[in-house]
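Participant: Give me a 3D structure for the following:
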Amino acid sequence: MLDNTLKTQLKAYLERLTRPLQLVASLDDSDKSREMHELLREIAELSDKISVVEQRDNAERKPSFAITSPGQAISLRFAGIPMGHEFTSLVLALLQTGGHPPKVDADVIQQIQQLDGDFHFETYISLSCQNCPEVVQSLNLMAVLNPRIKSVTIDGALFQSEVEQRQIMAVPTVYLNGQVFGQGRMSVEEILAKLDTGATQRAAEKLNAKAPYDVLIVGGGPAGAAAAIYAARKGIRTGVVAERFGGQVLDTMSIENFVSVTETEGPKFAAALEQHVKTYDVEISNLQRAEKLIQKDGMTEVQLASGATLKAKSVILATGARWREVNVPGEKEYRNHGVAYCPHCDGPLFKGKRVAVIGGGNSGVEAAIDLAGIVSHVTLLEFAAELRADAVLQRKLHSLPNVTVITQAQTSEIHGDGQKVNGISYKNRSDDSIHRIDLEGVFVQIGLVPNTEWLKDTLNLSRHGEIEVDVRGQTSLPGVFAAGDVTTVPYKQIVIAVGEGAKAALSAFDHLIRQ
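Facilitator: Prediction:
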């Protein structure tokens, strides 16, 4: 299963093991069991510290395997074959169970070890989901560090009956002690914040005690990261406060147009951004949502949802944007129960089913093309009279036999049976007739909305809610700058956001030295 290059790389990693490992496999006579056994055998051949134990037992899920170390109370299991995006999760689980220290802050490790309670996590993933590995790796790490935590990763495509029974229609979906704990990307800090009820208050107290910054950047996407690097290089006191470092890039599957990087994935790009920022003297406050911007006494204050307040001589707003919603009946009710926004993540859960894609731009057409290889049929609904996607994408789309394109279609309602989606209705804008399509999934791909609700009546926004900026990134408030997708700057691209972030930082520095 592993090619020679991958084996060579893995063998080098496994040399870091400091204690023996056992791969305990629960197998049956299926092809997937044989495939799993072959993978485990190949891994064991790469290190004399690893052995494989095969069990024909009554395990809850087959095929599956546990990673254990004799004498260690570690409960960590993969129900499925962790290849694709999850191969890194497998490698990290092997290293951490084998005694290699994790690259996590000491206070996070201490917080995990001090959790009081019994926690049994079940995480449903798809191997094509770029958001799933962070959740899997976080929970696996917690299982390694705390003997009262159990982590099981379940490939939804392999255990479809279980997915149907629990009506899981979005990944990652995490169950804790049999109840839904969360859906979507979560960092280890976010998981701990949900488990440790006192964490938010402790974090707020630490933030309130911080001295004022010369530059405070609100947002941790490409624009915010670039601004932090450029500000820190000027030798001024720099801070970043972000709801999640990486921003929307974390939800991006493939990046092929960032100059000098031929191809990468969003989560990898986001991790590289954070690593680059951390090479400088920048204070990062993650998992913090900004709620209010106030100027007084020559300072700009950013009030946070946690109750903390940060002060700065200048501020750069880089809060980015989020997926635009259709805002029709049924969308909110059936989100993650048939309504989805990430075809790469959730597409495999709709294998063999009927779905709709709303949106005829590049994102919508690319989603329809990707889904056509998984589902039985795709209906693409476009509001305008013709698709807006690039010609090459349209040609590919129209060549697919299981895709129907409907233009001049205004989505009016998403239907469901109270538990999951079972249809969608649209109005034909040419004659106002109403039509219903029976299906099992709806993927929304209609653009972005700037994250500026918290700034209304504070500074000048465009009619689309974007922050109005001049050529220097200056907003209508003195000393407050903005950059990236949240602004009126056209063309929402990563490479443009990075440049705008750098420009905003240089403008903020210029503002400071002139004060």
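Participant: For the rest of this, base every contact and every neighbour count on C-alpha atoms.
Facilitator: OK.
Participant: Please, where are all the helices along the stretch 1-150 of the chain?
Facilitator: For the stretch 1-150 of the chain, the helices defined by DSSP state H, counting those that start in this stretch cover 4-14, 31-44, 87-97, 106-113, 132-145.
Participant: Make CSV from the ones you listed and add distance to residue 296 and mean neighbour count to it.
Facilitator: Listed next are these as CSV, based on distance: least, Cα to Cα, whole Å; neighbours: other Cα atoms under 10 Å:
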stretch, distance to residue 296, mean neighbour count
helix 4-14, 53, 14
helix 31-44, 61, 17
helix 87-97, 47, 20
helix 106-113, 34, 15
helix 132-145, 40, 25
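Participant: and of these, who's closest to residue 478?
Facilitator: Smallest distance to residue 478 across those (Cα to Cα): 37.6 Å, for helix 106-113.
Participant: Mind putting the helices of the stretch 1-150 of the chain into JSON lines with distance to residue 397?
Facilitator: Output for the helices of the stretch 1-150 of the chain, formatted as JSON lines (distance: least, Cα to Cα, whole Å):
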{"stretch": "helix 4-14", "distance to residue 397": "34"}
{"stretch": "helix 31-44", "distance to residue 397": "33"}
{"stretch": "helix 87-97", "distance to residue 397": "31"}
{"stretch": "helix 106-113", "distance to residue 397": "47"}
{"stretch": "helix 132-145", "distance to residue 397": "28"}
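Participant: so how far is residue 281 from the spatially closest residue to residue 171 that is not a sequence neighbour?
Facilitator: Nearest residue to residue 171, sequence neighbours excluded (Cα to Cα, 6 or more residues apart in numbering): residue 125, at 5.3 Å. Going from residue 125 to residue 281 by Cα to Cα, to the nearest Å gives 36 Å.
Participant: quick one: which of these two has more around it?
Facilitator: Just comparing residue 125 and residue 281: by other Cα atoms under 10 Å the higher neighbour count belongs to residue 125, 30 against 16.
Participant: run this one through as well so I can compare:
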Amino acid sequence: MAVLDQNMTAQLQQLLGNLREPVELRASLDDSDKSKQTEELLKEIEALHDLVSYSRTDENERRPSFEIARRDTDVGVHFAGLPLGHEFTSLVLALLQVGGHPVKISDEQAQQIRDIEGEFRFETYMSLSCQNCPDVVQALNAMSVINPNIHHIAIEGGAFQHEIEERDIKAVPTVYLNGDVFGQGRMTIEDFISKLDTGADAKAAEKLSAKDAFDVLVVGGGPAGVAASVYTARKGISTGLVADRIGGQVLDTMAIENFISMPYTEGPKLAAALDQHLHEYEIDVMKGQSVASIEDDGDLKKVTTETGATLRAKQLILATGARWRRMNVPGEEEYRNKGVTFCPHCDGPLFKGKKVAVIGGGNSGVEAAIDLAGVVGHVTVLEFLDTMRADEVLQRKLKSLPNVDIVMSAATTEVLGDGKAVTGLEYTDRESGETKKLDVEGVFVQIGLLPNTEFLDGVVELNERKEIVVDARGGTSDPAIFAAGDATTEPYKQIVVAEGSGATAALGAFDASIRV
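Facilitator: Down below sits the predicted model:
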């Protein structure tokens, strides 16, 4: 039976037309069903283009695994397991890039990667349902194509469960460098360059600081920030956008079914579309930068990043977004990524057949519990209040599942562990006052968001929740600063609302500028 469906086959065949160099697929296999599927996949790819050839070498101890290699060179990337699901794009990009299709990064970044000295052997553990993993896999694959001294293998955790257990991996993506843990969670090429090239941050800061002042500088790269940037650029004024990443919380969202005009999409796809839209206009996009402070500089606003860069603008639009709220109980931080996690889609497969808890009975918590119930052994949902806050349709689905328990009026007080991983949690029954213990190996925290506004104290007015107070035009207490999205007092934290508020703030800023 074919591994690729008709649509995937047609799409891949068209993309392989971009190959410039011969590509060899070298497999290491055994007699398992996974190996048979892998071989079938590689043969299907071989049949799609004359520049692709397949052979079985059995050189790698991990089986099934395969190398995509540029013939007669040291250029190549490795996959262990079947890179389908979210990783199919990683497979396609690896084929193209090893085959000579240019990596889509700046010439400056490519040169920085070439100049990195030393031998680096990266291993990335990922799951096929993880929306954060492809960014890491694709970044390291691209770097290994540009610099042959950088080696990378992407390992599908479900196919190599024994390694997940031996290395006690509780979150993906987890990246090892030369046998030691290098990092966890989403990382970009900018992040890897910064860590491997110790002078990269200083060089980037110097380059950013030399830029002329913008008419409008947008802080934040989520839906609100992108919408604001597009709207200001369309007005013909100089626009800059500074952000850690493009997409913001959207990147951590799996299924999106309420984005009007688009019945279904996924966070990473929407984030990629946002990034593409940015580049349709003359917007100076500065990624991999987090803002540390804002202050007045004469008639301008001076924005300083955590790397020490300084940017100036006549007006600012703050779209700093939000992050997952934490429980702030003993053990939570100690066991983060050791059983405590915030991403059920990413890390759920690591807890296959095990008992887990979901903290929070709102839409996010109930959706997480429903997804996890199909993977793990048992789910216990702990809700602080005495009533569920999730939509009724979600509650009905949750209550229909046989391996789910719901505990109401439960205040989580501590995450328990053995020093290496989570073993359980304690909670207080708020009605009886009794302390109870729950034996679980995973704790998925889904209790809402906190605005990213710590650096804005004294800059603009914040409410008691530390949200930026905005008016109907996105204006703040400072006439030169506007704001939009989840970081503001806008009550509805939705993607479509964030985009609308970004447009509103941009139009408000433009209107204010022409009335000066």
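Participant: To residue 510 of structure 1, which of the helices of the stretch 1-150 of structure 1 lies closest?
Facilitator: When those are compared by Cα to Cα, helix 106-113 sits nearest residue 510 of structure 1, at 36.6 Å.
Participant: which SS state does residue 207 of structure 1 fall under?
Facilitator: At residue 207 of structure 1, secondary structure determined by DSSP: H, G, I helix; E, B strand; the rest coil is helix.
Participant: is it true that it touches residue 310?
Facilitator: Yes. Residue 207 of structure 1 is within contact range of residue 310, at 6.8 Å (criterion: Cα atoms under 8 Å).
Participant: Check which helix or strand residue 513 of structure 1 maps to.
Facilitator: Assigned by DSSP states H and E, residue 513 of structure 1 belongs to helix 494-514.
Participant: hmm, who's touching that helix?
Facilitator: The contact list for helix 494-514 of structure 1 (Cα atoms under 8 Å, 6 or more residues apart in numbering) reads 214-215, 222-231, 234, 258-259, 313-316, 318, 472-474, 479-485.
Participant: distance from that helix to structure 2 after superposition?
Facilitator: Following the fit onto structure 2, the mean deviation recorded for helix 494-514 of structure 1 is 0.9 Å by mean Cα distance after the TM-score superposition for structure 1.
Participant: Report the buried residues of that helix.
Facilitator: Buried residues in helix 494-514 of structure 1, counted by 16 or more other Cα atoms under 10 Å: 494, 496-509, 511.
Participant: I'd like to know how many residues surround residue 164 of structure 2.
Facilitator: Per other Cα under 10 Å, the neighbour tally for residue 164 of structure 2 reads 18.
Participant: Next: residue 147 of structure 1.
Facilitator: With neighbours defined by other Cα under 10 Å, the count for residue 147 of structure 1 comes to 15.
Participant: Contacts only, for it.
Facilitator: Residue 147 of structure 1 touches 73, 74, 75, counting by Cα under 8 Å, 6+ apart.
Participant: mind redoing it with 7 Å?
Facilitator: If you count contacts by Cα atoms under 7 Å, 6 or more residues apart in numbering, residue 147 of structure 1 has them with 73, 74.
Participant: Check residue 381 of structure 2 too.
Facilitator: The contact partners of residue 381 of structure 2, taken as Cα under 7 Å, 6+ apart, are 357, 358, 359, 360, 361, 405, 406, 407.
Participant: next one: residue 25 of structure 1
Facilitator: Taking Cα under 7 Å, 6+ apart, we find residue 25 of structure 1 in contact with 53, 54, 55, 64, 65, 66.
Participant: can you tell me which two in the residues you listed are farthest apart?
Facilitator: The most widely separated members of those, counting by Cα to Cα, are 53 and 64 (12.0 Å).
Participant: Now do the helix or strand containing residue 267 of structure 1: distance to the chain's middle.
Facilitator: According to DSSP H and E, residue 267 of structure 1 maps onto helix 266-278. Put simply, helix 266-278 of structure 1 sits 13 Å off its chain's centre (Cα atoms, centre = their mean, to the nearest Å).
Participant: likewise stretch 431-439 of structure 2?
Facilitator: Averaging C-alpha positions (Cα atoms, centre = their mean) puts stretch 431-439 of structure 2 35 Å from its chain's average.
Participant: picking that back up, buried subset of the contacts of helix 494-514 of structure 1, written for PyMOL?
Facilitator: Provided next is the PyMOL selection string for whichever of the contacts of helix 494-514 of structure 1 are buried by 16+ other Cα under 10 Å:
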select buried, resi 214+215+222+223+224+225+226+227+228+229+230+231+313+314+315+316+318+472+473+474+479+480+481+482+483+484+485
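Participant: Show me the contacts of helix 494-514 of structure 1 that map onto helices.
Facilitator: Secondary structure assignment (DSSP state H) places 222, 223, 224, 225, 226, 227, 228, 229, 230, 231 from the contacts of helix 494-514 of structure 1 within helices.
Participant: got the contact list for residue 181 of structure 1?
Facilitator: Residue 181 of structure 1 makes contact with 174, 175 under the criterion Cα under 7 Å, 6+ apart.
Participant: roughly how far apart are the residue nearest the centre of structure 2 and residue 276 of structure 2?
Facilitator: In structure 2, the centroid-proximal residue (Cα atoms, centre = their mean) is residue 132; its distance is 3.9 Å. Distance of residue 132 of structure 2 to residue 276 of structure 2, computed by Cα to Cα: 18 Å.
Participant: and if you look at residue 146 of structure 2?
Facilitator: As judged by Cα to Cα, residue 146 of structure 2 and residue 276 of structure 2 stand 23 Å apart.
Participant: for residue 239 of structure 2, same thing?
Facilitator: Residue 239 of structure 2 is 16 Å from residue 276 of structure 2, by Cα to Cα.
Participant: of the two, who's got more company?
Facilitator: The neighbour count for residue 239 of structure 2 versus residue 276, taken as other Cα under 10 Å, is higher for residue 239 (27 against 11).
Participant: Just tell me what the more buried one corresponds to in structure 1.
Facilitator: In structure 1, residue 239 of structure 2 lines up with residue 238, judged by TM-score structural alignment.
Participant: Just to check, that match is in contact with residue 214?
Facilitator: Yes. Counting by Cα atoms under 7 Å, residue 214 is a contact partner of residue 238 of structure 1 at 6.1 Å.
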